[in-house]
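Peer 1: sequence plus the predicted model coming up.
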Amino acid sequence: MFKKDFNLKFFCSQLHILLKTGLSLTKSLLVLSKQMSSEEDKKLIQEILKDLEKGNSLAESLAKKEEFPPLFTSVIKAGEKTGSLVQVINNLEKYYQNQSDLKNKLHKVCFYPITILTTLIISAVFLMKIIMPIFLELFAEFQGQLPLLTRIFLRLSLIIEEYLFLILLVFLTLILSLIYLFLSQKENGILEKIIFKVPILGRLYQYLILTKIASYLAIFLKSGMKLLPALKLLENIIASHQYKLFINNTILAVSKGGSLTESFADKDLIPDTFYYLLLSGEETVQMETMLERSGDYYYQKLKLGSERLLQYLEPFLITLTAVFVALLAAAVITPMFQLYLII
């Protein structure tokens, strides 16, 4: 059985509400454990409670559980140090809500074309491997001449059948290559370079990374974390190879006394809007607020961009499906009429 992911958004939401009512941390966690629907989740909260009773901090207790990522525990730790735990948990709740919305949106963009194409392939295989051979036998029996379109589909069916092993091998090689590129993304960034060159997809991918960078830094700094530790944590959790190198260079520059905006003056990786919002935050001493606004701005651009992409894909795939189904229908129906005339 697969283990269900722990709902961090629900955890933050409920804990924030309970703490805001004035309940102590241990009392809040006790109430929260009773609200959990899963026995595993109840046990998890109870184990955290036991750890707190031993004198450990919340961050230390959470760090022992794999359900809580380093980002989560680091922000909680900073919040405990600065006495802003309630606000930090609220910030985390908003972050995980945005992540959940974004994940659902991206899944929808990916799921729709995959579903359409899979349906097309299954339909084509069914018609070409089951329906078509029946007509082929009937026409052979009555010595009829199959229509051109039907012959094309039959020929295509025979080619697929003859080279099925080779086609599957090429397809499997392609899938394994993509998996390798994905797994080695942090080391070489080859897949990322390919994605960046794809017109619409590359721009959306950049929006995704910028959203994460701005949102992460805003959460870290609002929790009371200093800039340098925040950048080091950001470097560890960001998935992009190019931006990881960029953040590493930023860490080196900031550690030598440079400002964040000086390091972010890279037009290839940091758009002007992001840079000037950051510059405004530095000048007005509102860096956390401006980072939060940057995160919201690029989140909205990513959301709108993915919706627009889906709007483009829908008519294209519907047209493709309609044309394909029409051709298949013609390839099946036409010989039926001819067979009727022969009989």
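Peer 2: It's in.

Peer 1: okay, CA-based contacts and neighbour counts for the rest of this
Peer 2: Will do.

Peer 1: Phe220 contacts Val75, doesn't it?
Peer 2: Yes - the pair Phe220 and Val75 qualifies as a contact (Cα atoms under 8 Å) at a distance of 5.9 Å.

Peer 1: how about the helices of the stretch 201-343 of the chain, start to end?
Peer 2: Counting by DSSP state H, counting those that start in this stretch, residue ranges of the helices within the stretch 201-343 of the chain are 227-237, 241-255, 260-263, 272-283, 287-342.

Peer 1: got another, please set it beside the one above:
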Amino acid sequence: MPRFDYKGRDQRGNAITGYLEAGSTDSVANQLLNSGVTPIEITENRPRPSLADRYRKWRARRRPKLDDMILFARQLYTLMRSGVPIIRALNGLADNIDNPYLQDVIRELVAGLESGLDLSSAMARHPQVFSDLFISMVRVGEHSGNLDAALLQLSEYLEREKETRDQIKTAMRYPTFVVVAIVIAIGVINFFVIPTFAGIFAKFDAELPWQTRLLVGMSNFMVEYWYVLAAGFIAGILAVRGWLKTQKGRLIWDRYKLKLPAVGIILHQALLQRFATAFAVTQRAGVPLIQGLTVVANAVDNAYVEQHINGMRTGVEQGESLTRTATQSGMFTPLILQMIAVGEETGAVDEMLDNIAVFYGREVDYRLKYLSSALEPILIVVLGAMVFILALGVFLPMWDLMAVARGG
């Protein structure tokens, strides 16, 4: 029961303080009045939350990850395939899902269904959890009577998406580690190594080469004004993050990262795979072409590619063929254009898109396996340049000092 601290006056007008355990402030006030105390102030004494309570609250605010959505789609498909009514299936999922945030969302879906909404409309109330692709697929499945099949396609699509993301993360682990090690090494050299050598050089009062003067100057600046550099670094990160949240900033960055050495081609092919997979899923489910392009544009998660897909949608709305609009976009390779053209002629666009997704999936897998090997020359050049500059700056004056000492 909550504890309440109170301040009041007794029948003689004397100030008194204390605490009572009650269900509400009204209960405390009634108890005080019955005992002859006039309450002046009543405040609830809330205990400080424990670390475990804070962790539970943090988990409750944590939005579901891709793993959670895969599990949700796969389990809901299994339950519906087994003939379990949808409300009962969702209630069962709400009890078994580990993510508290998603549990609350599922219970709200149940409330929406009980109030007369269909599942896709209830999901549309939670765009932070369910993507446009997810909602569109569920809507088509409901209208066609094949909701379980739509959920199966969604789970398979999300599983492929997770596999690609995990591969990219694994491939970037080694380069990221090397870059972090380089940054740490630069800090150690500038804060500890160079100041030590600078003290030795100062004792001999010798003329230092420009490489050494440059290194010493940079080191002195970092040692004396490290707080300025730290503040500038943090401000720069916040500014870049704010810029990337703007429409123009995100468009520029999404276009530029597709041209990065070694990594850009992988990102481009992964986006083409995602486009083909999502587009095939929508076409196989019976989503209208224009609506399907809108859904796919939001699913690719790249503003630059999204802009081109929206341009394709505009062309289709004006009566042009899908192949022509794809060619005019300049975004797709000749292989994709040829496969789309064959699909339009044969009426099997979804099958051709599946073939495109399989091809680029293999290409992404191959390039990711050798990404570390492709980045190694770049990292070696960076490390070599650092060692060369350090050697020139530190060892040249030492050789001069040794020559002076021998001459002396």
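Peer 2: Ah, there it is. Just so it is clear, the structure is predicted and the values come from calculations on it, not from any experiment.

Peer 1: can you calculate the TM-score here?
Peer 2: Remark: TM-score between the superposed chains equals 0.79 [TM-score structural alignment, normalised by the length of structure 1]; 336 aligned residues with a Cα RMSD of 3.8 Å.

Peer 1: just the element for whatever residue of structure 1 lines up with Gly141 of structure 2, please.
Peer 2: Counting by TM-score structural alignment, Gly141 of structure 2 lines up with Gly79 in structure 1. Using DSSP states H and E, the element containing Gly79 of structure 1 is helix 70-82.

Peer 1: have a look at how far, on average, that helix is from structure 2.
Peer 2: In the superposition against structure 2, helix 70-82 of structure 1 averages 1.1 Å from its aligned positions (mean Cα distance after the TM-score superposition for structure 1).

Peer 1: skip ahead from that helix and say which helix or strand is next.
Peer 2: Using DSSP H and E, the helix or strand that directly follows helix 70-82 of structure 1 along the chain is helix 85-126.

Peer 1: what's the average distance for that next one when superposed on structure 2?
Peer 2: Taken over the aligned residues, the distance from helix 85-126 of structure 1 to structure 2 averages 2.1 Å (mean Cα distance after the TM-score superposition for structure 1).

Peer 1: which elements pack onto the helix or strand that that helix is followed by?
Peer 2: The C-terminal neighbour of helix 85-126 of structure 1 among helices and strands, as given by DSSP H and E, is helix 132-142. Helix 132-142 of structure 1 makes packing contacts with helix 287-342 when contacts are defined by 3 or more Cα pairs under 8 Å, 6 or more residues apart in numbering; DSSP states H and E.

Peer 1: let's see that with 10 Å instead.
Peer 2: Using 3 or more Cα pairs under 10 Å, 6 or more residues apart in numbering; DSSP states H and E as the contact test, the elements touching helix 132-142 of structure 1 are helix 148-162, helix 287-342.

Peer 1: so which of these is the most surrounded?
Peer 2: Of all these, helix 287-342 carries the top mean neighbour count, a mean of 16, counting by mean count of other Cα atoms under 10 Å.

Peer 1: how far off centre is that one?
Peer 2: Mean-position distance between helix 287-342 of structure 1 and its chain equals 19 Å (Cα atoms, centre = their mean, to the nearest Å).

Peer 1: from the centroid of structure 1, which residue is nearest?
Peer 2: Of all residues in structure 1, the one closest to the mean position by Cα atoms, centre = their mean is Lys103, 5.1 Å from it.
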